[in-house]
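> What shape does this take:
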Amino acid sequence: MSVWKHLAELGGLTVHPFLADDDIDTFEPDNDEHLAELVASAPEPGAVAWKIATHFDAELEFPEVLELFLKTVDTTQVRALVIGYWATDILDGDEEPVIGLLCAHADRFPALRHLFVADITSEEHEVSWIPPEDITPLLDAFPNLEELGYRFGQFRTAQPGHVLRPTRHARLRKLVLQTGGMPAQLPRAVAACEFPALDHLDLWLGVDMYGGDATTADLADLLDGTRHPALRHLGLMNSEIQDEVAAAVAAAPVVARLRSLDLSMGTLSDTGAEALLAGRPLTHLERLAIHHHFLGDGAARRLREALEPTGVTVDLSEACTPWEAESPEEGRYTQVAE
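Below is the predicted model of the structure:
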């Protein structure tokens, strides 16, 4: 399973491509008429989430598109930025590092509050083949950032480096890390970071086949409830060990102060649902998301009956059927892997 849709909004703003695919192939950066048309047709700089991207076989390289953006848009007003595909061939890690490019121009974006890097779908490139970079420099370069999203893979990286190193960021409120295989180091690194304002955390844990070797032991520091005191939403999603994750969450101190909990996109079965029902109370939640799951009708009903009368919105959409396999466990699958 893979990612099929591009982001439609970021930071409450509609995503607006700076250059559409066709324009990338026909635009002449040195043509004054083309530049004038681009400026005239652009929305207000702070009214949209700008997307900067190339595509496979594009005529313009990503650094050229970025320079054109800096030249034609008042980036001092840009509040939200989405980085899409940044190669004109297969992404293999030989391109100029996109995070380095962003950091080099950080002073041009004083109003930037929302950033998502690698809004790439499977039609462009499988998630597992998106070369990982260290996102720590982004947090250092953009001290006013409130939201950071990053999508990456490990399949083509024999010895992946750190995606995040322990750091401090005073204003980050939302962190989203999406992958089909999360290395064990990453949730530990998130827990080791000082994010005093962080209230929303989503981690896609993925599968072992694509580098997802994070276990519930690697989540322990996140779940103890002391590392990020402002946290109110926790997503531990897209995991092939979703039942184990659910059991760990059910006993976790952090649950008591959450408003929403997301265990969706994974292999959750009746076993995980029963662990949630037997664990710490969830009746204080506003929302429990378990879409894309493998619960039977009985377990799904018990969850609803236990939580919905107390006002909890329970999302049990996308009930899945296991593939034919020797055991139900082998037949369950995450929403995103390759």
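> Every contact and neighbour count from this point should use C-alpha atoms.
OK.
> got the residue ranges for the helices in the stretch 151-300 of the chain?
185-192, 220-223, 242-250, 270-278, 297-307 (DSSP state H, counting those that start in this stretch).
> Could you list every helix and strand in contact with the first one?
This points to helix 185-192. When contacts are defined as 3 or more CA pairs under 8 Å, 6 or more residues apart in numbering; DSSP states H and E, helix 185-192 sits against helix 220-223.
> Tell me the buried residues in the helix it packs on?
220, 221, 222, 223 (16 or more other CA atoms under 10 Å).
> With stretch 223-234 instead?
223, 224, 225, 227, 228, 230, 231, 232, 233, 234.
> Over to stretch 83-96?
Quick answer for stretch 83-96 (16+ other CA under 10 Å): 83, 84, 85, 86, 87, 88, 90, 91, 93, 95.
> Now the second one, please; I'll put the structures next to each other:
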Amino acid sequence: MSHVEHLQELHGLPAFDFPGPEARRELPEAGAVAWRLATDPYGNSSHEEFGDLWDRFLDSVDPAGVRAIVVGQWGEPYDNDSSGIVRRLVDARDRLTALRAVFIGDLEQEEAEISWIEQSDVTPVLDAYPLLEEFGVRGGTGLRFPAVRHQHLRTLCFEAGGLPGEVVRGVVASELPALKYLEMWLGVEEYGGDATLADLAPLLAAGRFPALRHLGLRNSEIQDEIAAAVAGAPVVAQLTSLDLSLGVLTDEGAAALLGGQPLTHLAWLDLRHNFVTEPVAQRIREALEPSGVEVDLSERGEMWEDDGVVHRFTAVAE
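Now for the predicted structure:
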């Protein structure tokens, strides 16, 4: 199955594709949907540039009522980074006064591989919208996230086949007192995912984000090492859910979780897409499910053997 798909909702609002210039359809109320704005660079001769689409959007709806924006394809993904998107959002801050959620890079595989999505420094969006509550980015190439201060951000999500260690360090060094939900797809080194356990250490030590209740450290080629670190991490005590899915989790990492601190206080534990054998998977279920923990161990990861060497793969890379 594909783990990189268009968002269906944002900020609790259904995603709605803002129609093309020739469409004749009634638009919903500005605050009733998450507006998905995207262009098709491979369309016909009437193709609309993203800048024109953006201006038409702001002229077609009440900007002061818009609560959520999902930015999809804005041009050739490998020729145009997201800096233009960031600039337009920043420039519109006095018009988009109700904006509470933004997601940049909502492209699925048919539009571009996740590593083809050229990002940029996205933190000016947080600076421009001090009341923003949700922020997400897809694509790690060119992504920058220097440490920020933001009083109201509750959800922060990075989806990548390789998340730069610089980004992880920026997130961990940020001051986000309201942050409840943090998700990072760490990816593989081949596609820029060079974050280490040392980069994650301040986060796992607790105290960095006092309101944090969900932690997702996903899609990593060092998932076993992460699981072992999480097994003894103080931050786990404050969580209600933990997500270590999509990566290269084997019996070694699963055993570390079983041998670490109790996880029975969690509402759910996501270990989808794994390389855990059934006997070990059953041990996890027996240890947690009687306490009411919902455990997801579905989906076997892709692997192959070459001259006695077993190669295992994260769910998302290129």
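> just to revisit the earlier point, let me know the closest of the buried residues of stretch 223-234 of the first structure to residue 122 of the first structure.
Distance to residue 122 of the first structure across these (CA to CA) is lowest for residue 234, with 25.9 Å.
> Distance of the counterpart of the closest one in the second structure relative to residue 235 of the second structure?
Superposed on the second structure with TM-score structural alignment, residue 234 of the first structure falls opposite residue 215. Distance from residue 215 of the second structure to residue 235 of the second structure, counting by CA to CA, to the nearest Å: 9 Å.
> Same question for residue 136 of the second structure.
In terms of CA to CA, residue 136 of the second structure sits 22 Å off from residue 235 of the second structure.
> And for residue 190 of the second structure?
In terms of CA to CA, residue 190 of the second structure sits 29 Å off from residue 235 of the second structure.
> If you count surrounding residues, which of the two has more?
Just comparing residue 190 of the second structure and residue 235: by other CA atoms under 10 Å the higher neighbour count belongs to residue 235, 20 against 11.
> Surely that one touches residue 210?
No: applying CA atoms under 8 Å as the test, residue 235 of the second structure and residue 210 come out as separate, 9.0 Å apart.
> Next, count neighbours for residue 311 of the second structure.
11.
> To which secondary structure element is it assigned?
If you go by DSSP states H and E, residue 311 of the second structure is part of strand 309-312.
> which other helices and strands contact that strand?
Going by 3+ CA pairs under 8 Å, 6+ apart, strand 309-312 of the second structure lies up against strand 303-306.
> Where does the strand it packs on end up in the first structure?
The aligned range for strand 303-306 of the second structure is 322-325, by TM-score structural alignment.
> Please apply the same query to stretch 167-176 of the second structure.
Going by TM-score structural alignment: stretch 167-176 of the second structure matches residues 186-195.
> try stretch 88-98 of the second structure
Using TM-score structural alignment, the match for stretch 88-98 of the second structure in the first structure runs over residues 101-111.
> Residues in contact with that stretch: which ones?
63, 70, 75, 76, 77, 78, 79, 137, 138, 141, 142, 144 (CA atoms under 8 Å, 6 or more residues apart in numbering).
> what's the spacing between the alignment partner in the second structure of the fifth one and residue 100 of the second structure?
Taking TM-score structural alignment as the criterion, the aligned counterpart of residue 77 of the first structure in the second structure is residue 65. Summarising the geometry, the distance separating residue 65 of the second structure from residue 100 of the second structure, computed by CA to CA, is 10 Å.
> which one of those two has more residues nearby?
Counted by other CA under 10 Å, residue 65 of the second structure and residue 100 do not tie: residue 100 has more neighbours, with 21 against 16.
> quick one, what contacts the closest residue to the more buried one other than its chain neighbours?
Of all residues not flanking residue 100 of the second structure in the chain, residue 132 sits nearest, at 4.2 Å (CA to CA, 6 or more residues apart in numbering). For residue 132 of the second structure, the contacting residues are 99, 100, 101, 126, 152, 153, by CA under 8 Å, 6+ apart.
> ok, and the residues you listed in the first structure?
Checking the contacts of residue 132 of the second structure against the first structure (both residues aligned by TM-score structural alignment, their matches' CA atoms under 8 Å), the contacts still present are 99, 100, 101, 126, 152, 153.
> Now tabulate those residues in a markdown table and tack on distance to residue 41 of the second structure.
Shown next, in a markdown table, are these (distance: CA to CA, whole Å):
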| residue | distance to residue 41 of the second structure |
| --- | --- |
| 99 | 27 |
| 100 | 28 |
| 101 | 26 |
| 126 | 28 |
| 152 | 35 |
| 153 | 33 |
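> what does residue 197 of the second structure align to in the first structure?
By TM-score structural alignment, residue 197 of the second structure lines up with residue 216.
> ok, now residue 144 of the second structure?
Checking TM-score structural alignment: residue 144 of the second structure goes with residue 163.
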